[in-house]
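Colleague: pasting the sequence and the predicted coordinates here, then a few questions.
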Amino acid sequence: MKVLLAEDNIVNQEVVKAMLGQRGIDVHVVENGKAAVQRVLSERFDLVFMDVQMPVMDGIEATLEIRRQESLGTFGRLSSEGPVPIIALTAHVLHQDRARCFEAGMNDFLGKPLDGDALTGVLRKWAPASGVSPLEANRGCPDAEGSFASSLVIWDREAFAERMLNNIAVMEKVRAIALDFLPEQIRNLKQAISGRNSEIARDFVHDIKGMAANLGALALKGIAEKIEQCIRSGLPVEVADLKQLDFDCKAFVDCLKGWEFA
């Protein structure tokens, strides 16, 4: 089974690749919607997982273009197979978000972070010959202490491990990427906020939220979500929220550094 993953965030790429790859699926990755259009129309894929929010061309635009080209007879697949199934990947799970995806021509919808059982259901629905099996999730992990301590757990590490199917090599790879990339994205976010560039800030905080969700960093995801809502509403981001973001990031990074995967 050959699948295309369109996702711009490197941490999220590794997480989804791990979840699909360990199910025996051949995963190909592109970083934006424009590249996804080019690959889908020139190669045969059984399924496409399309992140909704990406640079250059977002997932909605990419899907519209793929469906337009397919209507003109341009297929990467055999024309007898019909249009390629496209599955939306997004942290936005409101009814209107789903509606936008379906109106663009997407076939199904998965919220971030990906749930193993939901992923299995989608694979069985749109690629029934794949023979995937369900993934059971475990929960629970310690919280952090401190003046900015969140009511949410810092790291749901059991859920992260289950998402990675307890593959130590994959978890080590994702950890190394996250330790470099996550603090950098938070620095970029703070620079965008101080520069009053709300559009760039919104993209960075959305990226942070998605990474945190896939990594099981629940407290970090929560504060990133709050900051994103402020930016989308045109409200100023509170200094206390940025301090909370720093605290939750440091607490998560400390947990990540200290965990022995073996």
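Modeller: Okay, I see it.

Colleague: CA only for contacts and neighbour counts going forward, please
Modeller: Fine.

Colleague: which of the three states applies to M50?
Modeller: Of the three states, M50 takes strand according to DSSP: H, G, I helix; E, B strand; the rest coil.

Colleague: what about it, how many residues nearby?
Modeller: 28 (other Cα atoms under 10 Å).

Colleague: and if you look at R98?
Modeller: 18.

Colleague: what segments of the stretch 1-150 of the chain are helices?
Modeller: Under the criterion DSSP state H, counting those that start in this stretch, helices of the stretch 1-150 of the chain are mapped to 10-21, 33-42, 59-71, 95-104, 116-126.

Colleague: same for the second one, what does it pack against?
Modeller: Meaning helix 33-42. strand 2-6, helix 59-71 (3 or more Cα pairs under 8 Å, 6 or more residues apart in numbering; DSSP states H and E).

Colleague: and the fourth one, by the same measure?
Modeller: Contacts of helix 95-104 with other secondary structure elements, assessed using 3+ Cα pairs under 8 Å, 6+ apart, are made with helix 59-71, strand 108-111.

Colleague: for the third one, same thing?
Modeller: If you count contacts as 3+ Cα pairs under 8 Å, 6+ apart, helix 59-71 packs onto helix 33-42, helix 95-104.

Colleague: just the buried positions in the first one, please.
Modeller: In other words, helix 33-42. If you call a residue buried by 16 or more other Cα atoms under 10 Å, then helix 33-42 has these buried ones: 33-34, 36-37, 39-41.

Colleague: put this next to the previous one:
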Amino acid sequence: KDLIFSRLRELLRRKAEPDWRGEEIGRPASPSCHHARILLAEDNAINQKVARRIIEKIGHHVDAVADGREALAAIEQRPYDLILMDVQMPVMDGIEATSRIREFEKGREERIPIIAMTAHALGGDKERCLAAGMDDYIAKPIRPDHLAGLIARHLPSQTDRRKEGSPVADAAVFDLACLHSRLDEDSSFYQEMITLFESDFPAKLAHMKQALGSDNLRNLIQIAHALKGAAANLEARRIGRIARYIEQSAADRDHGKIKNLLNELSLEFERFTTEAGRSLAEAATLDSSPYNMIPNR
């Protein structure tokens, strides 16, 4: 592993997770959703075929796997907008798979919505799913209108997606206040992490360009995914957002969009180095406990 990413995983970690469950369960369905990429984890061949057909008729793309372990492998290969997870599966059940996904997501910007599929429409079973980190659940046999409503509820609307169309829209270049509120370290720690990030970035960018040129999109996805996680830990939000778009575009094999995003990423890195240097210099001019004046968010 490269030094920057191993160090960031070791030293930078979130101190708390947002309480998102209550917000997700009660959110009203969006009137229209984009054509999402959905991962379906279901071991029963007939149930899998039925669920796939319903999802495709709604207008989404579907990848299907037969157990939780295969689901974990799938999300490491490409990004998904939503997961439909059967609760009872061989090898690894949906509860354990969801717990592992949520553990993996700690410290990252993204959180994949997971909808449980269960034959047990009981209150206790629903609570068990939510406790594992699932966002919602649907009882089998699946009703198409019910599944369509749940998918719409947990996916961004077309309006939200258009707002995200510009990779840097509404995102901070570098948020030192948020970084400090999360980690509560001194300036030397932040400077060490930023120096590691800045020293490693040019090679990462070069490797992504090489991967694009050789059509090695799988490798490009892996590099972009690692960059996205490092940027999220440093609160380099614009870089993280662009990396996420590169990851998605590579999964969709959109070479032209990837090229444009790599150019934007290079420019955004220059903005980051300038902003990070300015923010740390300003903080260093304060008292011996300079970050006490930085507001928590």
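Modeller: Okay, I see it. This one's a predicted model, so the numbers in the text were calculated from it and none came from an experiment.

Colleague: just put the helices and strands packed on helix 33-42 of the first structure in a markdown table and tack on distance to E172 of the first structure and mean neighbour count.
Modeller: Shown next, in a markdown table, are those (distance: least, Cα to Cα, whole Å; neighbours: other Cα atoms under 10 Å):
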| stretch | distance to E172 of the first structure | mean neighbour count |
| --- | --- | --- |
| strand 2-6 | 21 | 22 |
| helix 59-71 | 29 | 20 |
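
Colleague: reformat these as JSON lines; add distance to A192 of the first structure.
Modeller: Putting these into JSON lines (distance: least, Cα to Cα, whole Å) gives the following:
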{"stretch": "strand 2-6", "distance to A192 of the first structure": "25"}
{"stretch": "helix 59-71", "distance to A192 of the first structure": "24"}
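
Colleague: closest to L179 of the first structure out of those?
Modeller: For L179 of the first structure, the closest of these is strand 2-6, at 22.6 Å, according to Cα to Cα.

Colleague: okay, angle between the closest one and helix 33-42 too, please.
Modeller: Put simply, strand 2-6 of the first structure runs at 160 degrees to helix 33-42, going by axes from the mean of the first three to the mean of the last three Cα atoms, to 10 degrees.

Colleague: ok so, going back, can you put the helices and strands packed on helix 59-71 of the first structure in JSON lines and add distance to Q22 of the first structure?
Modeller: Below are these laid out as JSON lines (distance: least, Cα to Cα, whole Å):
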{"stretch": "helix 33-42", "distance to Q22 of the first structure": "23"}
{"stretch": "helix 95-104", "distance to Q22 of the first structure": "27"}
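
Colleague: now for those helices, which one comes closest to G21 of the first structure?
Modeller: helix 33-42 (18.9 Å).

Colleague: so the closest one corresponds to what in the second structure?
Modeller: Under TM-score structural alignment, helix 33-42 of the first structure has no counterpart anywhere in the second structure.

Colleague: picking up where we left off before, can you list the buried residues of helix 33-42 of the first structure in JSON lines and add distance to T120 of the first structure?
Modeller: Listed next are those as JSON lines, based on distance: Cα to Cα, whole Å:
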{"residue": "G33", "distance to T120 of the first structure": "24"}
{"residue": "K34", "distance to T120 of the first structure": "27"}
{"residue": "A36", "distance to T120 of the first structure": "23"}
{"residue": "V37", "distance to T120 of the first structure": "25"}
{"residue": "R39", "distance to T120 of the first structure": "24"}
{"residue": "V40", "distance to T120 of the first structure": "22"}
{"residue": "L41", "distance to T120 of the first structure": "26"}
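
Colleague: ok, so of these, who is nearest W126 of the first structure?
Modeller: V40 (16.3 Å).

Colleague: how much space separates that closest one from R175 of the first structure?
Modeller: Going from V40 of the first structure to R175 of the first structure by Cα to Cα, to the nearest Å gives 31 Å.

Colleague: hang on, A64 of the second structure in a strand?
Modeller: Yes: secondary structure of A64 of the second structure (three-state DSSP): part of a strand.

Colleague: pretty sure L40 is one of the things it touches, is it not?
Modeller: Yes: look at A64 of the second structure against L40 with Cα atoms under 8 Å: they come within range, at 4.6 Å.

Colleague: give me the more crowded residue out of the two.
Modeller: Neighbours were counted for A64 of the second structure and for L40 using other Cα under 10 Å; L40 has more, 24 against 20.

Colleague: three-state assignment of that one?
Modeller: Of the three states, L40 of the second structure takes strand according to three-state DSSP.

Colleague: which position in the second structure pairs with P236 of the first structure?
Modeller: In the second structure, P236 of the first structure lands on H255 (TM-score structural alignment).

Colleague: which ones are touching that match?
Modeller: Residues counted as contacts of H255 of the second structure (Cα atoms under 8 Å, 6 or more residues apart in numbering) are 212, 249.

Colleague: next: the one 3 residues further on.
Modeller: With contacts defined as Cα under 8 Å, 6+ apart, I258 of the second structure is in contact with 212, 246, 249-250.
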